[in-house]
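Asker: sequence and predicted structure, then a few things I'm wondering about:
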Amino acid sequence: MNRPEREAAVRQMMERTTPRLPVDLHADVVRRGSRILRRRTIARRLLWLLLFAATVAFVVWASMARPWVEPPSDTTPPLTGW
């Protein structure tokens, strides 16, 4: 069979009968889809938990280190004009 004959045969088969799906295909697709949704939900919750933990850690660090306050001077200014 050459290509045009194969295409014609496939067209005849598709026009003749309605395509049928395997019986257990729907159950497999639903199971896989629910598994994917469950994994996405868990991943999203873990990312939110990680973001919350990082925010809490940053707030605790900022309250302890106080990076906005100018550090005290380690040296004294030179004495001039005595």
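Answerer: Thanks, I have the structure now. Numbering: from 1, shown residues only.
Asker: hey, let's count contacts and neighbours off CA atoms from now on
Answerer: Noted.
Asker: need the three-state assignment for R11.
Answerer: Assigned with DSSP: H, G, I helix; E, B strand; the rest coil, R11 falls in the helix class.
Asker: okay, now it: neighbour count?
Answerer: Residues contacting R11 under the criterion other Cα atoms under 10 Å number 11.
Asker: OK, contacts around it?
Answerer: Taking Cα atoms under 8 Å, 6 or more residues apart in numbering, we find R11 in contact with no residue.
Asker: take this one as well and set it beside the first:
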Amino acid sequence: MSLPDRREAEVRRLLEQRAAEPVPPDLAERAREEGERLLGRRRALRTALWAGALAGLAALLVWALALDPWTATPPKTTSPTAGW
């Protein structure tokens, strides 16, 4: 027997010796439940991020409307002739 044939025979022997491990009967149900949990967490995170972004946008809008930051500030000094 050559080397590749011997290795192939060894692998075949090992595969034949190994008994098939039983699959739990509720495996599909557990996988579905875990998937639903993961999707729920992702949905909650996405909702929280959108809510945070919208709250930040609303705060920016309120700040901009209240302080009117785009107009120039009036001068703090008075003209020299104003007091005469």
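Answerer: Noted; the coordinates are in hand. Since the model is a prediction, treat every value here as computed from it, not as a measurement.
Asker: show me where structure 1 has its helices.
Answerer: For structure 1, the helices defined by DSSP state H cover 3-16, 25-65.
Asker: which of the ones you listed sits closest to T76 of structure 1?
Answerer: In terms of Cα to Cα, the element of the helices of structure 1 nearest to T76 of structure 1 is helix 25-65, at 23.4 Å.
Asker: quick one: the closest one aligns where in structure 2?
Answerer: Under TM-score structural alignment, helix 25-65 of structure 1 corresponds to residues 27-67 of structure 2.
Asker: mean shift between the matching stretch and structure 1?
Answerer: On superposition with structure 1, the mean distance recorded for stretch 27-67 of structure 2 (mean Cα distance after the TM-score superposition for structure 1) is 0.7 Å.
Asker: about what we covered before: can you check which of the helices of structure 1 gets nearest to P72 of structure 1?
Answerer: Nearest of the helices of structure 1 to P72 of structure 1, taken as Cα to Cα: helix 25-65 at 13.3 Å.
Asker: gap between T55 of structure 1 and R32 of structure 1?
Answerer: 35 Å (Cα to Cα, to the nearest Å).
Asker: could you do D74 of structure 1 as well?
Answerer: According to Cα to Cα, D74 of structure 1 and R32 of structure 1 sit 64 Å apart.
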